[in-house]
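[1] Below: sequence and its predicted model.
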Amino acid sequence: MKLLLGVVFLGWLMIWGMLPTHTFGERWLPMLLSKTKTTYFGRLGTNVLIFTFPILFIAVVGCVYLHIVRKSDRNKSSSGALKAWRRPLLIKQPLGIVSGTELAFCLMFLAFIVWFFSCYLSNALANFKGEGGEKESNGLWLAKLEIAALRLGLLGSLCFAFLFFPVTRASSLLPLVGLTSECSIKYHVWLGHIVMLVFTAHGVCYIIVWAATNQLSEMLSWARVGVSNVAGEIALLSGLLMWATTFSRIRRRMFELFFYSHQLYILFLIFYLLHVGISFFCLVLPGVYLFMVDRFLRFLQSRNKVRLVSARILPSETVELNFSKDPSLHYNPLSILFINVPSISSLQWHPFTVSSNSNLESDRLSIVIKKEGSWTEKLCHKVSSSSLDRLEVSVEGPYGPNAMAFLRYDSIVMVSGGSGITPFMSIIRELIFRSTTDSPTPSVLLICAFKTSADLTMLDLLLPVSSTVSDFSRLRLRIEAFVTRESVPPNEPSKLIRTAWFISDPSDLPLAPVLGRDSWLWLGAIISSSFVAFLVLVGIVTRYYLYPIENGTNGFFSSWKSLLNLLFICICIVVTSTAAVLWNKKRSTMKAKIQNTEALTDRELESVPHQFIVGATTVHFGERPDFKKMLLESEGSNIGVMASGPSSLRHAVANICSSGPGKRLHFESISFSW
């Protein structure tokens, strides 16, 4: 199945590669139009067939493949050659940590877009013939600039076709190549910079041409048929506003400005569609279509208020939130949950790593939040308030890797800084579960750096208090904890973890998979059925309504045609997705019951899990970890190194793993940034 999908994808890329050539324009396109251009679809049918259908086919068949893999519970190991390619090759800003595989694909993509533009431009200029004369000579450069401007727009559309793939969270495309949406964010950022750079050059070139030829009135042109200049300018302006807030200094210091301005992508998409028309929009439709399906499913899931059972409040200004969960919801370690707290902000969603394990805790899901910004500060203050008896929370997810790649290693070294320890909690709990089933598990060395001794209480969250497991002897865990800002242990004993219990509302529901147990199959059904319904609607309306008008005197206003097609897409996605979600909700007979468990007492902190953590931990005060010594002295021939925390920490660890002595070390960075 993967071989078939790979062939289809290469065929789709080949169509893009042939697009600027004479062969495509003079031979292939006339033949395709003669066979696909009908009274039901017109030129739209041709572009749907060669640009949209292949990617949607890959997405649907990929859903079937992932369903089979999930049922078979496969965790395939990569070959040694592939592991070598995954080693960090570049560790510099602004790209950050880049592996050999990523660098190779980036260079190939850059070479492809350079060839695409140069081929398009050279072929267009070769057909351009001036008639001589001084006036013609003066205007020749403007004519060539206009040709280049048009080709820049086509180049921007090529890059735009890939832009939404990395941010479609519930897509089958990313898991097929071993990626997750959070680790692919950087690809979206890179593509976004290229798209806006090319589209800006496209717009500036046209403005120069219009200004030089006294045709600035073209900026206010909205043609009845064809390209709309005004729509393109609005799309470019909204894109520039988004682009201006994406640079790291602005994004980190003024996150809310970045977040709210990024919602202009809706305006950008609509006016881009009105600018180019629905037929040309089909070139970029696959990524947009899959994103729209994913976005609406996330919207449906977020309408439910999730049942928040309890919160554990640590003295280090860290909070663990525990949600009620449907046992049918299964997720892998390193999964991400997006949460929204309407009482803090009705629009802001923030991602957090899931710290619980679905095998050990079938009815609970936990996330750990450390106070590090204004939003998290307000949340921690609310949860810590003694007067709060209920907190309304909406969630999206969890989203995570399709397989547990860390199981392929003989030993694992986890390096964390501060709250970066939270992704490793779910891995340790998974290894606890596997140790009880006599499955071979790798040994674990956890190197964690904290600022103060109060942060050491985060180690108490490594093991679940509610777990029935009492024997941890099979778990080979060693913890090296470093307190960097305190040279001696505190004289006073550390404060105990406090637990707050919340009262549920009848409208609160346990966290459940939005598409049920067979979510991949349902996602494939939604994509295929909604797109078939869209084609049927378009065919009927085009044949019996638009076709007679377009063959009339004035024709049909192309912008209205584009909006009509967009409306059909939205209707089909909304209807099929809503039907699938409601059907799965109806099938689910699970009724969660909240257990009135008493609050944790001081005695529970002296439980077997706590004693095990204390026995496995060595605390170093006033020191910083010597990563090079600890990593290179690690035992084993196949060692997985995972780093989570500040970028400086991850870059330092990546440097060691990419060095000559670090050939045994296979690095993985866990972060939304790079």
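    Perfect, thanks for sending it.
[2] contacts, neighbours, all on C-alpha from now
    OK.
[3] Just name whatever secondary elements the helix or strand where residue 55 lies is in contact with.
    Element membership for residue 55 (DSSP states H and E) is helix 53-72. For helix 53-72, the elements it packs on are helix 2-18, helix 173-176, helix 285-302, helix 519-541, judged by 3 or more CA pairs under 8 Å, 6 or more residues apart in numbering; DSSP states H and E.
[4] From the chain's centroid, how far away is that helix?
    Here helix 53-72 is found 18 Å from its chain centre; the criterion is CA atoms, centre = their mean, to the nearest Å.
[5] again, but for stretch 261-268
    Worked out by CA atoms, centre = their mean, stretch 261-268 lies 17 Å from the chain centre.
[6] show me the contacts for the residue most central in space within the chain.
    Most central in the chain under CA atoms, centre = their mean is residue 181, positioned 2.5 Å from the mean C-alpha point. Residue 181 makes contacts with 166, 167, 168, 169, 174, 399, as judged by CA atoms under 8 Å, 6 or more residues apart in numbering.
[7] What of residue 661?
    Residue 661 makes contacts with residue 632, as judged by CA under 8 Å, 6+ apart.
[8] And residue 484, by the same measure?
    449, 450, 451, 452, 621, 622, 623, 624.
[9] Swap in 7 Å and give it another go.
    Contact analysis of residue 484 by CA atoms under 7 Å, 6 or more residues apart in numbering lists 450, 451, 452, 621, 622, 623, 624.
[10] I'd like to know which of those residues is nearest to residue 107.
    residue 624 (37.4 Å; CA to CA).
[11] from what I can see the closest one touches residue 482, true?
    Yes - contact criterion CA atoms under 7 Å: residue 624 and residue 482 qualify, at 6.2 Å.
[12] which residues in the stretch 201-350 of the chain form strands?
    In the stretch 201-350 of the chain, the strands defined using DSSP state E, counting those that start in this stretch lie at 308-314, 318-324, 336-340, 350-353.
[13] Now mean neighbour count and distance to residue 488 too, for those strands, in JSON lines please.
    Shown next, in JSON lines, are those (neighbours: other CA atoms under 10 Å; distance: least, CA to CA, whole Å):
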{"stretch": "strand 308-314", "mean neighbour count": "23", "distance to residue 488": "21"}
{"stretch": "strand 318-324", "mean neighbour count": "22", "distance to residue 488": "23"}
{"stretch": "strand 336-340", "mean neighbour count": "21", "distance to residue 488": "36"}
{"stretch": "strand 350-353", "mean neighbour count": "20", "distance to residue 488": "32"}
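[14] this is the other structure I want to compare:
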Amino acid sequence: MIITNPVVDLLRSRFGSLHTYILVGGNILVYTAPILLIATLGCIYLHLENKPSYHPSNQRSNIHLMGLLERPVIVRGPLGIVTWKELLFLSMFIGLLVWSTSAYIHAMFATITTQSASKMKVKVWEVKLDSMALMLGLVGNICLAFLFFPVTRGSPLLRLIGLTSESSIKYHIWVGHVTMVLFTAHGLCYTLFWAKTHQISQMLKWEKIGISNVAGEVGLLTGLGIWLTSVPYIRRNVFELFYYTHHLYILFVVFFILHVGFSYCWITLPGFFLFLINRMLRFLQSHQKVRLVSARVLPCRALELNFSKTPGVNYNPTSSIFVNVPKISKLQWHPFTITSSSNLEPEKLSVVIKCEGNWSQKLYEELSLPSTNHLQVSVEGPYGPATTHFHKYETLVMFSGGSGITPFISIIRELVHMANDPNSTNKTPQVILVPAFKTSLDLGILDLLLPVTGTSHDISRLRLKIQAYVTQESGPPKPATENQQAYRTVWFKPSTLDAPISAILGRNSWLSLGMIIVWFSVTSLTVVAVVTQFYIYPNDRNTNMIYSYTVRSVLNMLIICMSIAITVIIAFLWNKKRNSAEMRQIRVTDGPTPLTSPGMSSWYYSADRELESLPYKSFAGCITVHCGERPDFKKILMEIGGSNIGVLASGPKKMRQDVAAICSSGISKNFRFESISFSW
């Protein structure tokens, strides 16, 4: 069954393929241009927001409103922790799919009658099956249009609604599942229809004009491969298989375009365009070798990497970077939370890595070798929230489990700077950190709360209390052995090939990104229009036949990809030239390699007593250690007074769900809950 449109048929009969170009222009105007325009305006807004003179109005009312929207409404279930804001967007998305499905079914089934089916020599249910298959594909296109937005790192669209690519990975997973369910049902329905109507040969046809079935089948098989290898068991246990098969998205998108034709896929392309721009920028940044200054190797099988960076690289707490160590694996990139503060440490960037896999285990062993004096590293990022509101709370309570403490280290360092900043008009909140560790040896991570070089700031100005819990040891912790008494600091020798981490698009990165989007849009659409007007359309008109959809799609894809590559490379080289002067100002020094931290003594704790041995004495009176028990989240929260309490949870899923359940139970309206999760 072929669905026809009388208007399109009339244009086809009178103007040849002119109707195709009118359709392309309409699709670009309706589906593509608005998204790219919003992204450009978002870049301008974010650029102005980063200016010191920018002062958003009514911030306290905004934070109160956002606190209500961020309150959890669903705590446990297949979707994880869902806030009111997420539920609102999810309801709108489901409403869009339901409305689209009902509209397509109503329009298609209205023309199906017994008489029309008998003329085509098929049964009514078979005609409806064909229409259902088409409807599933059309609704799947809508889902595909949203698929790439959540995984575009540094996307202005995500920043405008307060999201980051790390926190929105779960939306990509949700949309991906729905997309593949619809496309799989779309393919099965057509296969069943062809089998019942004795047209199974349709599966082997690659039409010159119209839908290409073979391309659709290849795209569906590619998507199924990506989908099946992304199940949680494979993703967590065979991460390399998941990572490599996910790069088949290129084939999936290419064969999708070849399947439907370039004229009909503009609804799905805006998100993919923004993703390609970001992917090209990441590719260019990942080929730069960065300067690794030092590393702190802890006895608890954790380590801290300290990179050199230019002062122009600014980021907010809870940001992250992707790290690649070619000596361990040239292809593996792993995300880690940044533990430093760009205000407290303007020329350093730090991450903490806990040994929980083969890659991190090999890195720990490499840095533990006495002969290691240089390590080649590449990074992508940093990526993180555009703004933070931690300082807007009266009290900030942070619950962590294991390595989940890492995002809170960056928050504490930022608040230390804010408490000592004479120009700051914000009152620093009281901070209560409640970390939970398995063994007393893991308490060594608390030694990373301040930079390796220390700080000249007055730590006592930060009202900080640390209630640490050791869950798998009862009674007084075991004294540390001789090999566990102190961490080891490794200072690396500089290399002329290494450079400080710099902003990929310079200080005005948002403005540069907006210019890239505008320039790419103008150049690519102009070239496509010129090629269509002076090459494709004359061939159609002279031969009185429509130009091959496959050739046209391939030609347009090449034009767009080349436009993106050329635009991004020009912007990258221009900003690299501007950054070179700033890089020359960073002095590379070869520091000593002390075997232990200065003043570090044995890590020994007594249950329910203050920590007595800490290299930075300012924190000594802030820490209380509890052994053989788990934190009572409800008791801790109910003992805190105040009308505006921020509650952050980072760590295992169950811990975050327990804290979210308390904050959403209604026992207090003063809690503003936020879950920080970097696990997919």
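    Cool, got the structure. Please read these numbers as outputs of a predicted model, since none were measured by experiment.
[15] Any chance of TSV for the contacts of residue 484 of the first structure, columns secondary structure, distance to residue 638 of the first structure and neighbour count?
    What follows is the contacts of residue 484 of the first structure, written out as TSV (DSSP: H, G, I helix; E, B strand; the rest coil; distance: CA to CA, whole Å; neighbours: other CA atoms under 10 Å):
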residue	secondary structure	distance to residue 638 of the first structure	neighbour count
450	strand	28	23
451	coil	31	16
452	coil	33	19
621	strand	31	18
622	coil	32	15
623	coil	28	15
624	coil	26	15
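[16] hmm, back to that, how about the residue nearest to the centre of the first structure, what's its partner in the second structure?
    Matched by TM-score structural alignment, residue 181 of the first structure corresponds to residue 165 in the second structure.
[17] secondary structure element for its match?
    With DSSP H and E as criterion, residue 165 of the second structure is part of no helix or strand.
[18] that older thread, make a markdown table from the strands of the stretch 201-350 of the first structure and add distance to residue 154 of the first structure to it.
    Below are these laid out as a markdown table (distance: least, CA to CA, whole Å):
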| stretch | distance to residue 154 of the first structure |
| --- | --- |
| strand 308-314 | 49 |
| strand 318-324 | 48 |
| strand 336-340 | 35 |
| strand 350-353 | 35 |
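[19] quick one: which of these is nearest residue 534 of the first structure?
    Here strand 336-340 is closest among the strands of the stretch 201-350 of the first structure (CA to CA), at 30.6 Å.
[20] Check the mean deviation of that closest one from the second structure.
    Following the fit onto the second structure, the mean deviation recorded for strand 336-340 of the first structure is 0.8 Å by mean CA distance after the TM-score superposition for the first structure.
[21] For that strand, grab the matching residue range in the second structure.
    The aligned range for strand 336-340 of the first structure in the second structure is 320-324, by TM-score structural alignment.
[22] mean shift between stretch 134-151 of the first structure and the second structure?
    Mean for stretch 134-151 of the first structure is 2.8 Å (mean CA distance after the TM-score superposition for the first structure).
[23] Could you give me the buried positions within that stretch?
    Within stretch 134-151 of the first structure, the residues that count as buried by 16 or more other CA atoms under 10 Å are 140, 142, 143, 145, 146, 147, 148, 149, 150, 151.
[24] Taking those residues together, which two end up most distant?
    Farthest apart among these - using CA to CA - are 140 and 151, which lie 16.8 Å from each other.
[25] so which of the strands of the stretch 201-350 of the first structure comes closest to residue 31 of the first structure?
    Residue 31 of the first structure sits nearest to strand 336-340 of all those, at 47.5 Å, using CA to CA.
[26] ok now the closest one, how far from the chain's centre?
    13 Å.
[27] Repeat that for stretch 236-255 of the second structure.
    16 Å.
[28] Likewise for stretch 129-138 of the second structure?
    33 Å.
[29] so where is that stretch in the first structure?
    On the first structure, the counterpart of stretch 129-138 of the second structure by TM-score structural alignment is residues 145-154.
[30] again, but for stretch 666-674 of the second structure
    Using TM-score structural alignment, stretch 666-674 of the second structure pairs with 660-668 in the first structure.
[31] Tell me the buried residues in the matching stretch?
    662, 663, 664, 665, 666, 667, 668.
[32] That stretch spans what distance, first to last residue?
    17 Å (CA to CA, to the nearest Å).
[33] Next: stretch 378-392 of the first structure.
    One end of stretch 378-392 of the first structure sits 14 Å from the other (CA to CA).
[34] which other residues reach that stretch?
    Applying CA under 7 Å, 6+ apart, the contact partners of stretch 378-392 of the first structure are 305, 313, 319, 341, 342, 371, 502, 503, 504.
[35] The same query, at a cut-off of 6 Å, please.
    Identification of contacts with stretch 378-392 of the first structure by CA atoms under 6 Å, 6 or more residues apart in numbering yields 502, 503.
[36] from the buried residues of stretch 134-151 of the first structure, which is closest to residue 56 of the first structure?
    Closest to residue 56 of the first structure, out of all of those and judged by CA to CA, is residue 151, at 26.6 Å.
[37] Can you classify that closest one as helix, strand or coil?
    Here residue 151 of the first structure is helix, with the state taken from DSSP: H, G, I helix; E, B strand; the rest coil.
[38] counterpart of residue 291 of the first structure in the second structure?
    Mapped onto the second structure by TM-score structural alignment, residue 291 of the first structure lines up with residue 275.
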